[in-house]
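Peer 1: Test case, fold it:
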Amino acid sequence: MQRTTITLDDALAAELDAHMAATGATSRSETIRDLVRRGLSTVAGGPAEAGCFGVISCTIDQSVRNLAARVPQSRLDRHDQTVAALSVPLDHSTSLDVVVMRGRVADVTSYAEALFLERGVMHGTVGLIPVAEDTTRHVHNDGPPREHTHLKVRSSF
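Peer 2: Purely as a prediction, here's the structure:
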């Protein structure tokens, strides 16, 4: 393990301590490691060809011309990657949309980035869950063993 020394101003140190209290972390080092790990996974996103599930969330101003039609159409255009979608009305013109997609990191992140650039889309975030396919031969229920694929959630990309 590498030792790194950092200096934080008082306000940032207080925010870090408040985050520790809220999450139940036992030390600043543990908290900073967790925040760095999450920050790097968001920035790096993983290798472009790696498999993942992406959870994309954003708010959508439904009053922006054609946006209410374009966003669902963009999911239909990617029907082979879209696993689920949920739209929750927040007020008279804004909805919170959550989409779960499956595919390569490059495909999921490019869809999310294009969505976030649309006028009327705000507060966009994407979370990536690394997965790998595992082909095995075994029995489900009755019958002979057969080869098929299972997804395995990985700890990192």
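Peer 1: Every contact and neighbour count from this point should use C-alpha atoms.
Peer 2: Fine.
Peer 1: Secondary structure element holding the residue nearest to the spatial centre of the chain?
Peer 2: By Cα atoms, centre = their mean, the chain has its centre lying nearest to residue 127, at 1.3 Å. Using DSSP states H and E, residue 127 maps to strand 121-138.
Peer 1: one step back: now the residue nearest to the centre of the chain. Nearest residue, chain neighbours left out?
Peer 2: residue 55 (5.1 Å; Cα to Cα, 6 or more residues apart in numbering).
Peer 1: here's the other one to compare against:
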Amino acid sequence: MQRVTVTIDDELMGALDRYMEAGGHQNRSEAVRDLVRAGLLKEPKTDGARNCIAALVYVYDHETRQLSKKLVHDHHSHADMSIATLHVHLDEATCLEVSLLKGQKSEVEHFAGHLIGERGVRYGQLVVVPAETEEAEKTHGRRHALPQG
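Peer 2: Below you'll find the predicted structure:
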């Protein structure tokens, strides 16, 4: 392990200390390592040709005219990208969906941006995880049989 010295202003140090406490980190070094790992997971926009797996989380008003129909149509139009969707009714007019997507990073980001940009979508966020090679996908993506009996 290497030791690094960093100068941080008081305001940012206060934010780091709050992050450390909220996350249950034992010390600042753990918190900083956690933040660095999270930052390194975010690939630069230039890596748009790489494959990825992503979770798109969005909240929308299902009473917005034709919105539910548009969202379903958009998902069907991108069926090759869609792995699964979880739909939850938050209240009488609000729904939350979590859509798991796969494909070329730039295409997944474009699709997510389109959905999030629809009128009536109140919140949206995309979390992108780089996909490994095709061989790793075969190993990790394999369905495991349940024991019979």
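Peer 1: circling back: and the residue nearest to residue 127 of structure 1, how many neighbours does it have?
Peer 2: The tally of other residues near residue 55 of structure 1 (other Cα atoms under 10 Å) stands at 20.
Peer 1: what about it, which SS state?
Peer 2: At residue 55 of structure 1 the chain is in strand, as set by DSSP: H, G, I helix; E, B strand; the rest coil.
Peer 1: quick check: the host helix or strand of residue 73 of structure 2 aligns to which part of structure 1?
Peer 2: Of the helices and strands defined by DSSP H and E, residue 73 of structure 2 is found in helix 67-77. The aligned range for helix 67-77 of structure 2 in structure 1 is 67-77, by TM-score structural alignment.
Peer 1: Check which residues of the matching stretch are buried.
Peer 2: Residues of stretch 67-77 of structure 1 classed as buried by neighbour count (16 or more other Cα atoms under 10 Å): 67, 71, 75.
Peer 1: got it, and stretch 110-120 of structure 2?
Peer 2: 111, 112, 115, 116, 120.
Peer 1: Which residues lie in contact with the third one in this structure?
Peer 2: If you count contacts by Cα atoms under 8 Å, 6 or more residues apart in numbering, residue 115 of structure 2 has them with 71, 74, 121.
Peer 1: if you set the cut-off to 6 Å instead, what comes out?
Peer 2: Applying Cα atoms under 6 Å, 6 or more residues apart in numbering, we find residue 115 of structure 2 in contact with no residue.
Peer 1: check which helix or strand covers it.
Peer 2: Using DSSP H and E, residue 115 of structure 2 falls in helix 105-116.
Peer 1: Between strand 121-130 and that helix, find me the angle.
Peer 2: 170 degrees (axes from the mean of the first three to the mean of the last three Cα atoms, to 10 degrees).
Peer 1: Distance from the chain centre to helix 105-116 of structure 2, please.
Peer 2: 12 Å (Cα atoms, centre = their mean, to the nearest Å).
Peer 1: Now do that helix: which range of structure 1 does it align onto?
Peer 2: Taken onto structure 1 by TM-score structural alignment, helix 105-116 of structure 2 occupies residues 105-116 there.
Peer 1: If I take the helix holding residue 115 of structure 2 and helix 67-77, what angle do their directions form?
Peer 2: Using the same axes, to 10 degrees: helix 105-116 of structure 2 against helix 67-77 is 160 degrees.
Peer 1: Relative to structure 1, what is the average displacement of helix 105-116 of structure 2?
Peer 2: With mean Cα distance after the TM-score superposition for structure 1, helix 105-116 of structure 2 departs from structure 1 by a mean of 1.1 Å once superposed.
Peer 1: what separates residue 97 of structure 2 from residue 31 of structure 2, distance-wise?
Peer 2: 30 Å (Cα to Cα, to the nearest Å).
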